[in-house]
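**Q** Any chance you can model this:
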Amino acid sequence: MSKDYEIVHTNGRDIARIACRGRDVLHNPMINYGTAFTKEQREALGLTGLLPNAVISLDAQVRRVYKQYRHEPSDLAKYNYLTAMQDRNETLFYRVLTDNIQEMLPIIYTPTIGLAIQEYSHWFHKPRGIYLDIDNPDGIQAALQASGKGPDDIDLVVVTDSEGILGIGDQGVGGVAITVGKLSVYVAAAGIHPNRVLPVVLDTGTDNLDLLNDPAYLGVRHARVRGERYDAFIEKFVGEVTERFPQALLHWEDFAAGNAHRILNRYRDEICTFNDDIQGTAGVVVAAVLAAIRTSHTRLADQRIVIHGAGTAGVGIAHLLLDIMVSQGIDRDQAIRQFWGLSSRGLLIEGGKLRDFQAPFARPADEVAGWKLDTLGHYELADVVRNVHPTILIGTSAQPGTFTEEIVRDMASHTDQPIIMPLSNPTTKAEALPSDVLEWTGGRALIATGSPFDPVELNDTRYEIAQANNALIFPGIGLGVISCRASRVSDTMIGAAAQAVASAVTDRSPGASLLPAMTQLRSISARVAVAVAEQARREGLAQRHLDNPIQQVYDAMWQPVYPEVEVI
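**A** Next up, the predicted model:
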C-alpha cells in the first residue's frame, strides 16, 4: 500500500486501510468522510477537534451539499462548486452526482465544461491528473511513476492533446479538464472505481494565439508541434503508459480529426484502446438511428444517409452504420453507396481534396455530373438533399442553422418519417432547432440532437427530444472492457454497444424519445457492458471469463458509499 492508505475489496465490500493521521486524512479526497466520521474513527485517526462535534450521515451530507449547489448563481459556478467537492470528498461528490445525474451531467460534462476549459489557467486550483509536455519526453516515465500507481492499480486512462475540444478547438493544457470530466462520467454512470482511473494531458503546444499571449497561460508557450516529433512523442507515451499500466484501457479524447483517426488506426490492433469522438459518438448515434428505423418500420438497408460534417465523428458514424449493414447480409460495395458525406468543401467526390479517412465515402464524379445545382461546380447540402432524397440527415458540421427550412421541407416531401439529427455541440452550433424541424415536417421527423433540448409541444403531442450523448455508451464500453479484461476494442464490440442502447428503448408512441433518459445511465451502462463483454468473448478478445456476466458486471460497479475503516 502507499504510505497513506489503500482501498481493498473483500467479501463484497470496500475497506479503507488508513495509515495517515490528522489533517492528512482530511486532505485526501478518497478517504475523507468529513462530518460522517464516527466518534471512534475520529479518535483513532487523530481527528479529535479537527471536525465539528456532530456526526452526519452520507445521506444528510448529500442533502446539505445539494441545497448549496442549487444556490450557485450560474452553470460555471455550479461546475466549480462540484469540482471543489470532488477535491475535498470524492465519495460525497459521486453520490451527489449519481443521485442527480440527469441534472448535473451538463454541468460536469458538456456543455458547461467547455467554459471551464477556456478559463482553466485563470481558475486553476488543485491539479488533477498527469501533465506531459513535448519538450520533456524523457520525463514521461517519471511523471507516471509520480502518480503513485502501480501496474495493477489502473483500469482506465483518458488522454487528450486538447486540439479538438468540444467544438471550441485548440485549448492547450486546459484540455486536461475534459479528461477529468470524462472520468467523472465513467465513475458516476458505470461505476468504474475512482481510485483506478488516470487523466492525462499531452501538452504539445497550442496554436491558440489568445492563450499564447495570455500571461496566465499554464501550458508550454509555443505553437503546436506536428510531424515526426509529434508522432515520436505519442509513440513514447503509448509505450510508457502501457508498460506502467498493462491492464488499462487507453481512451483517446478530443484530438484533431486527422490525428484522431491516424492514432487510433496505428494502435488499435496492438493495445486495448478506444477513441470516444470516433467510436463513442458513432455508437450512440447509431443507437438512435436503429431506434428510429424500428419506429418508422423501415430497414437499415433501405436508408439513404447524408452526413453533413464528414470529419472525425461523421465518418465514424458512417463506418459503424456500414459495418452493421454488412453484418445484416448486405454486400459492402452496395452498402457504401447508401452514404453521402459532406465536408467544409461540399460533397466528398472522387478526385477531390480528401483526407485519407474520408476517401472510402467519396462519390464517383460521373454519378453527380448530371445533378441540378444551385451553383455550377459546387455540391452543397441543398444540392445533395434535392438530388438524393435522403431518409436520414445527420449533422456533425458545427455549422449552426445549416438544416434550413427549405432543406428540411425538401427532405420531408420524399419520406414519411425523416430521421434528422442535428448533433453539433454546444447548442449554438446545432444545425437546426428541434422545434423548427418538427414544425417544418408537421411533427413527422424523428429527431436526436447533440445537446439537451426541452420537449416540444406541437399539435397536442409532446415530443421528447433524444440527446445523442456519448455518456449513454462510452461508460458501458469501458465497464465491459474492464470486466472481461478485453485485449482489444473491436468495431463489432462498439456495434454491440449501440444495439444494446437501442434495444433499451421500448416506448414507440408518438413523440417518445429515440434514446433512453439520462436518469437510466447506470442501468444502460450495465446493459452495454454485458453486450460488450459477450461480444469480446465471441471474438476471443476476453481474457477473463464471465460465467454469469449480468451478476459479475453488476458486482464490478463501484457504489458511492463510504468504505469501512481499518486503522493501521
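
**Q** use CA for all of it now, contacts and neighbours both
**A** Fine.

**Q** I'd like the distance between Asn469 and Val284.
**A** 7 Å (C-alpha to C-alpha, to the nearest Å).

**Q** quick one, what contacts Gln535?
**A** 492-493, 496 (C-alpha atoms under 8 Å, 6 or more residues apart in numbering).

**Q** nearest to Gln118, of those?
**A** Among the contacts of Gln535, Met493 lies closest to Gln118 (C-alpha to C-alpha), at 34.2 Å.

**Q** what's around Phe468, how many residues?
**A** If you look again at residue 468, you'll see it is Ala, not Phe. 28 (other C-alpha atoms under 10 Å).

**Q** follow-up on the earlier one: now that we have the contacts of Gln535, which of them are buried?
**A** Buried residues within the contacts of Gln535, counting neighbours by 16 or more other C-alpha atoms under 10 Å: 492-493, 496.

**Q** okay if I get those residues as a markdown table plus distance to Ile178?
**A** As requested, the buried ones among the contacts of Gln535 are exported to a markdown table (distance: C-alpha to C-alpha, whole Å):
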| residue | distance to Ile178 |
| --- | --- |
| Thr492 | 27 |
| Met493 | 24 |
| Ala496 | 26 |
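
**Q** Out of the residues you listed, which sit inside helices?
**A** 492-493, 496 (DSSP state H).

**Q** so which of those would you say is closest to Arg485?
**A** For those, the nearest to Arg485 is Met493 (13.3 Å; C-alpha to C-alpha).

**Q** ok, for the closest one, nearest residue in space, not its chain neighbours?
**A** Val532 (5.2 Å; C-alpha to C-alpha, 6 or more residues apart in numbering).

**Q** following the helix or strand containing the one you found, which helix or strand comes up?
**A** Using DSSP states H and E, Val532 maps to helix 521-538. Scanning forward in sequence from helix 521-538 by DSSP H and E, the next helix or strand is helix 549-556.

**Q** what angle sits between that next one and helix 521-538?
**A** Counting by axes from the mean of the first three to the mean of the last three C-alpha atoms, to 10 degrees, helix 549-556 lies at 120 degrees to helix 521-538.

**Q** One more, so I can put them side by side:
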Amino acid sequence: LKTTVPDEIVNTVKNISIPFGGINLEDISAPRCFEIEERLRRELDIPVIHDDQHGTAVVVLAALINVSRLLKKNIKKFRVVISGAGAAGMANANMLSLYGVKDIIVCDRKGAIYDGRRGDMNPYKKALAKKTNPRDVKGSISDALKDANVFIGLSVPNVITKDDIRKMSKEPVVFALANPEPEIAPEDAFPIARILATGRSDYPNQINNMLSFPGIFRGLLDVRAKGVNEEIKFAAAEAIAHTIKDDELHEDYIIPSGFDRKVVSSVAHAVAETARKTGLARH
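**A** All right, here's what the predicted structure looks like:
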C-alpha cells in the first residue's frame, strides 16, 4: 500500500476484505502495527495475523519447546532475554509470557525495559514492562544476560559478545535472528553456546516464519475461522516442534526444515482442531 497512515491502511484492508477468508499483514513497523492489527481484528470476522509478529513468535516458541525437550528442562522456568522491542520482540515476549514463561527481560537500545522506566517508552512498552522483568533488572543487555538461559535476538547486528554468552547460565541457548547479520557472529557463538539458532539458511537451526505459514492459514481456511487466538498459535508451535521425534532431536536439529512437507499438514490439522475446540470454526 502506498501509505503508512494507520487509518488509511485499516480502511483499505476492510474495503478489500469481503472475498477473503483471512488477512496476512506484512512489513508494518512498530508501534503502528499493533494498532492496525487490533482494529482489524475487532472490525472483521475473519482471521487477521501480522506475520512479522506472530509468524516469528510461533517458530521461536516451537524451537524453545524442542530446546526444553532436548535439555530435559521446563520451558516455563527458562530465564529469557530478548533483544529488540519492535513488532517481533514484543510479540515473542507476549507469546512466551502467555505460554507460561515467567522470567522474560526485553531490551531495546536504552537497555532493559522495566516498570517505571522513563526514557524511550511508549504505551506498548509500558504495558510490556508490567508483565515482564519480574526481578526488576536495570542496565544494559549485558547486565540482563547474567545467569540467563536463553537469548533471543530480534534486533540488529553485533549487540552481544562472547563474554556476554559466558555470563549466561550453564548450557546457554542463543537465538541470533537478525538477518543477514546476526546479533553475534555464529563463528563466535558456536564454541560457547550449547544450542545456536539463526535466521539464516547457511547455518543449522534456521528460525524462519515460513514454517508457520501457510500451515496456520490452511487450517484457518479449512474451518472458515472467524478469527485467531493464542491457543491456535500455541497449537501451531507445538505441531512444528513435534514434527521432530525425540530420538531425532540434536543441538543442530531443534527445528524442522522449511522444506519438510510434514510441517504444513501437521500445523494445518492442529490449527483446525483448535479452532473447532475454541469456538472459532464456522464448520
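
**Q** now what about the TM-score between them?
**A** The TM-score (TM-score structural alignment, normalised by the length of the second structure) is 0.91; 276 aligned residues with a C-alpha RMSD of 2.0 Å.

**Q** ok, Asn469 and Val284 of the first structure, which is more surrounded?
**A** Taking other C-alpha under 10 Å, Asn469 of the first structure and Val284 do not tie; Val284 has more neighbours (28 against 22).

**Q** The aligned partner of the more buried one in the second structure and Ser169 of the second structure: what is the separation?
**A** When the second structure is aligned by TM-score structural alignment, Val284 of the first structure is paired with Val59. Val59 of the second structure is 23 Å from Ser169 of the second structure, where distance means C-alpha to C-alpha.

**Q** now swap in Arg32 of the second structure and tell me
**A** To Ser169 of the second structure, Arg32 of the second structure is 36 Å away according to C-alpha to C-alpha.

**Q** do Ala275 of the second structure as well
**A** Ala275 of the second structure is 38 Å from Ser169 of the second structure, by C-alpha to C-alpha.

**Q** Which one's more surrounded, these two?
**A** Taking other C-alpha under 10 Å, Ala275 of the second structure and Ser169 do not tie; Ala275 has more neighbours (26 against 15).

**Q** which residue in the first structure lines up with the more buried one?
**A** In the first structure, Ala275 of the second structure lands on Ala536 (TM-score structural alignment).

**Q** Spatially nearest residue to its match (excluding sequence neighbours)?
**A** Ala542 (5.2 Å).

**Q** quick one: contacts for Val137 of the second structure?
**A** So Val137 of the second structure contacts 105, 112, 114, 143-144 (C-alpha under 8 Å, 6+ apart).

**Q** Please apply the same query to Asp27 of the second structure.
**A** Asp27 of the second structure neighbours (C-alpha under 8 Å, 6+ apart): Asp52.

**Q** Next, work out how far apart the alignment partner in the first structure of Arg69 of the second structure and Glu243 of the first structure are.
**A** The alignment partner of Arg69 of the second structure in the first structure, by TM-score structural alignment, is Arg294. Going from Arg294 of the first structure to Glu243 of the first structure by C-alpha to C-alpha gives 45 Å.

**Q** Those two: who's more crowded?
**A** Arg294 (16 against 13).

**Q** What ranges does the stretch 151-283 of the second structure have for its strands?
**A** Counting by DSSP state E, counting those that start in this stretch, the stretch 151-283 of the second structure has these strands, from start to end: 173-176, 195-198.

**Q** Quickly compare the ones you listed and say which is most buried.
**A** strand 173-176 (a mean of 28; mean count of other C-alpha atoms under 10 Å).

**Q** mean deviation of that one from the first structure?
**A** Once fitted to the first structure, strand 173-176 of the second structure is off its aligned match by 0.7 Å on average (mean C-alpha distance after the TM-score superposition for the first structure).

**Q** which residue numbers in the first structure go with that strand?
**A** Taking TM-score structural alignment, strand 173-176 of the second structure hits residues 419-422 over in the first structure.

**Q** And the contacts of the matching stretch?
**A** By C-alpha under 8 Å, 6+ apart, stretch 419-422 of the first structure touches 289, 292, 391-396, 403, 430-433, 445-450.

**Q** Take the residues you listed and keep only those in helices.
**A** 289, 292.

**Q** how close does the most centrally placed residue in the second structure get to Ile82 of the second structure?
**A** When C-alpha atoms, centre = their mean is applied to the second structure, the residue found nearest the centroid is Ala57 (1.6 Å). Using C-alpha to C-alpha, Ala57 of the second structure is found at 12 Å from Ile82 of the second structure.

**Q** Likewise for Val271 of the second structure?
**A** 27 Å.

**Q** So which bits of the helix or strand hosting Ala62 of the second structure are buried?
**A** Secondary structure assignment for Ala62 of the second structure, by DSSP H and E: helix 56-71. Neighbour-count burial for helix 56-71 of the second structure, counted by 16+ other C-alpha under 10 Å, picks out 56-70.

**Q** With stretch 476-488 of the first structure instead?
**A** Result for stretch 476-488 of the first structure [16+ other C-alpha under 10 Å]: buried residues 476-488.

**Q** related to what we said a few turns ago, what about the match of strand 173-176 of the second structure, distance to the chain center?
**A** Mean-position distance between stretch 419-422 of the first structure and its chain equals 20 Å (C-alpha atoms, centre = their mean, to the nearest Å).

**Q** and what of stretch 493-503 of the first structure?
**A** On C-alpha atoms, centre = their mean, the centre of stretch 493-503 of the first structure falls 15 Å from the chain's centre.
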